[in-house]
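Colleague: one predicted model, sequence on top.
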Amino acid sequence: MSEGPPPELVARFREALARLNPDDRRIGLAVSGGPDSMAMLLLAHAAIPGRFAVATVDHGLRPEAADECALVQAACEARGIECAVLSVSVGEGNVQAEAREVRYGALCGWADGTGLAAIATAHHADDQAETFLMRLNRGSGVAGLAGVREVNFPPNFDCRIIRPVLHFRRAELAQVVADEAVVHDPSNKDPRFDRVAIRQNLEGCDWLDPLAIARSASIVAEAYEAVEAYADLLWPQAVRSEGETYVLTPVPAREMNRRLLARVLDKLGGRPRGGDVARLLMKLEAGEGGNVAGVLARVKRGEWVLGPEPARRT
């Protein structure tokens, strides 16, 4: 084992946890074996020894997965850290989205069963900058540009996720695990993936500061929270339910109409993708109807009526 992480990084990690877990309750760490999550493990071991447990998830998608989980187990065993291996099955379809869903389900179940206050993941400032630029390049709105939150609750799960290394650089975390065995996922070098292409371009661009971009994402996240709070206030005034449908009376602020429309789609079980909500908003503003993710929308006397799309005849 190495001598341990640099003291200044341990101090920063401890300060982040004091903010994110002020009650100093026992937390769980999601560790994949990659350099970022392994660095988080070593920082936690130095900063809060005995105040955390570790879980590693085996998705069964790659032959190497079992060995990667074993690497995490060995690192924990050498330090006397409790480690659980959570095996999950990933269904067909969007494999990445499905894997994320079952991973959070397994981690939240583990945290709940062992009385952990939160689950820490190893998203860092470079991840945040890459997410921001990737979504900016796709024309994302406020919600997308808000990026990775320092604290959030994953949809459909009752557990708290914290990111104690969100303000660390990738290079700083690499310094922590310089002498440790870690997993290197070959897909992280494949430029066919949008994130990898953004990462490689950022590395060669000395006039873009990932920390500054990450700070901008944090500011956008605060703006997003304010918009959501305003949407809470507007909902009972602008939206009413009528049987299986919802009727939305447009308000002067276009962004609020976008937020309210997204919420109505969610209530009706629609799961819009990409710019679906923005495109539907433009159609409704033009007095036209449309359908998105199984939801049919139409304009009636200046109001927007949304309901389940009728079943198709066979």
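Modeller: That came through fine. Keep in mind it's a predicted model, so treat the numbers as computed, not measured.
Colleague: hey, let's count contacts and neighbours off CA atoms from now on
Modeller: Will do.
Colleague: at the geometric centre of the chain, which residue do we find?
Modeller: Centroid check for the chain by CA atoms, centre = their mean gives Val148 as the closest residue, at 5.3 Å.
Colleague: excluding chain neighbours, what is closest to it?
Modeller: Nearest residue to Val148, sequence neighbours excluded (CA to CA, 6 or more residues apart in numbering): Gln128, at 6.1 Å.
Colleague: neighbours around the one you found, how many?
Modeller: Gln128: 26 surrounding residues under other CA atoms under 10 Å.
Colleague: which residues touch it?
Modeller: The neighbourhood of Gln128, defined by CA atoms under 8 Å, 6 or more residues apart in numbering, consists of 147-148, 166, 210, 213-214, 217.
Colleague: redo that, cut-off 7 Å
Modeller: 147-148, 214 (CA atoms under 7 Å, 6 or more residues apart in numbering).
Colleague: just these: which are in helices?
Modeller: Counting by DSSP state H, the members of the contacts of Gln128 that fall within helices are Ala214.
Colleague: which one of the contacts of Gln128 is nearest to Val10?
Modeller: For those, the residue nearest Val10 by CA to CA is Ala214; the value is 20.8 Å.
Colleague: comparison target below:
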Amino acid sequence: MDSHRPALPPAVAEVRLAVRRALAALEPGSTVVVALSGGADSLALAAAVAFEAPKLGLRAASVTVDHALQPGSDAVGDAAAAAARALGLEASVVAAEVTAGGGPEAAARDARYRALAQAARDAGATAVLTAHTLDDQAETVLLGLARGSGAASLQGMAEASDLDGIALLRPLLDVRRATTRAACAAAGLEPWDDPHNTDPRFARVRVRETVLPVLEAEIGPGIAEALARTAAQLREDAEAFDEMIDETIEDIVEHAEAGISVSVAALAANPAALRHRIIRHVVASEFHQSLTRSQTIEVARLVTDWAGQGPIDLPGCSARRIGGRLAFTAR
């Protein structure tokens, strides 16, 4: 060992280790795409992928998505691509059309993921890597808590999920945002600071700039880590519920010409948490709609508190009790 060899900065080592663990599951010869905005998180990720991918026999590229939502966004995209090429990555910039609906943050996110999926397909990639950090996870959990949308939103982001048939990997979910910035500084990389990330019009920015710092100050340090642990535990619970639903649902569901029906007796025999998940699962899989908690509970009353009530209008369908079956029919 060379005693004169400079020590690897801890932040760089931490990011590289996280990336190495994520990439190790991929087949040698595969292509991976880094979603690169030019910010500190994605730039640190790109640098780590550029270092680790060749050692694992992987081809690596970066894709920068230009939403054209800010003046000079094309120059920002070109600068990010140039930084990626300097790291040894193949790099491209793609345009993404942001359509209305769901709020500006959600619309931009949907457009970005569509563009990333298409770019990955064009590159023959098996995986897309995004630079979401532990801080992003904590913000996501808090936003889900504020919406009151149940355990599904409190699970936050998974380390691995599906993006239109392509693996979507988030290797930095255990890494703090301060670490990615330190990694960039140690490597001499100059990140771009997106002005949207400090714009209080966006709920996520208010959580980042105001809510989390107040929680840290009033309750104590470690709030972000605690929220991330909560998300991980809830994902484990959700996976267990999903397995239970898969084992149960084939025996209690019958398809009909205009919809689907579920055995009332079987639903009644299950705990409320599983009963509610089955109801939501049936509506989501058959009618591609999501139920709120209040809608779910109202449907469940057809099972647990039956008093002859009529059909319940739901998104995309209606639910009614017919004898010993709970029937969901397209509207």
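Modeller: On my side now, so go ahead. What you see is a predicted model, and the numbers here were worked out from it, not measured in a lab.
Colleague: TM value for the aligned chains?
Modeller: Once superposed, the chains reach a TM-score of 0.86 (TM-score structural alignment, normalised by the length of the first structure), with 302 aligned residues with a CA RMSD of 2.4 Å.
Colleague: about what we covered before: in which helix or strand does the equivalent of the residue nearest to Val148 of the first structure over in the second structure reside?
Modeller: Aligned by TM-score structural alignment, Gln128 of the first structure pairs with Gln137 of the second structure. Here Gln137 of the second structure sits within helix 134-147, counting by DSSP states H and E.
Colleague: report the distance from that helix to the chain centre.
Modeller: On the basis of CA atoms, centre = their mean, to the nearest Å, helix 134-147 of the second structure sits 11 Å off its chain's mean C-alpha point.
Colleague: buried set for that helix?
Modeller: Buried residues in helix 134-147 of the second structure, counted by 16 or more other CA atoms under 10 Å: 134-144.
Colleague: residues in the first structure aligned with the following helix or strand past that helix?
Modeller: On the C-terminal side of helix 134-147 of the second structure, the closest following helix or strand by DSSP H and E is helix 151-154. Aligned using TM-score structural alignment, helix 151-154 of the second structure spans residues 142-145 in the first structure.
Colleague: that stretch vs the second structure, mean deviation?
Modeller: Overlaying the second structure shows stretch 142-145 of the first structure at a mean distance of 1.7 Å from the equivalent residues (mean CA distance after the TM-score superposition for the first structure).
Colleague: name the residues that touch that stretch?
Modeller: Contacts of stretch 142-145 of the first structure (CA under 7 Å, 6+ apart): 132, 135-136, 217, 220, 224.
Colleague: would you format those residues as JSON lines with distance to Asn21 of the first structure included?
Modeller: As requested, the contacts of stretch 142-145 of the first structure are exported to JSON lines (distance: CA to CA, whole Å):
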{"residue": "Phe132", "distance to Asn21 of the first structure": "26"}
{"residue": "Arg135", "distance to Asn21 of the first structure": "29"}
{"residue": "Leu136", "distance to Asn21 of the first structure": "31"}
{"residue": "Ala217", "distance to Asn21 of the first structure": "22"}
{"residue": "Val220", "distance to Asn21 of the first structure": "23"}
{"residue": "Tyr224", "distance to Asn21 of the first structure": "23"}
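Colleague: and those residues, which is closest to Ala178 of the first structure?
Modeller: For the contacts of stretch 142-145 of the first structure, the nearest to Ala178 of the first structure is Phe132 (27.8 Å; CA to CA).
Colleague: and that closest one, how far from Val305 of the first structure?
Modeller: Per CA to CA, to the nearest Å, Phe132 of the first structure is found 34 Å from Val305 of the first structure.
Colleague: Val72 of the first structure too?
Modeller: Plainly put, Val72 of the first structure is 52 Å away from Val305 of the first structure if you go by CA to CA.
Colleague: among the two, which residue is more densely surrounded?
Modeller: Neighbour count, other CA under 10 Å: between Val72 of the first structure and Val305, Val72 has more, with 26 against 23.
Colleague: the equivalent of the more buried one over in the second structure: what's it in contact with?
Modeller: Using TM-score structural alignment as the criterion, Val72 of the first structure maps onto Ala80 of the second structure. Counting by CA under 7 Å, 6+ apart, Ala80 of the second structure touches 36-38.
Colleague: switch to 8 Å and redo it
Modeller: 36-38, 64.
Colleague: from those residues, which two are the most distant?
Modeller: Gly38 and Thr64 (7.9 Å).
Colleague: between the two, what contacts are shared?
Modeller: Shared contacts of Gly38 of the second structure and Thr64, counting by CA under 8 Å, 6+ apart, come down to 77, 80.
Colleague: quick one on the thing from earlier: ok, the match of Val72 of the first structure to Ala95 of the second structure distance?
Modeller: For Ala80 of the second structure, the distance to Ala95 of the second structure - CA to CA - is 14 Å.
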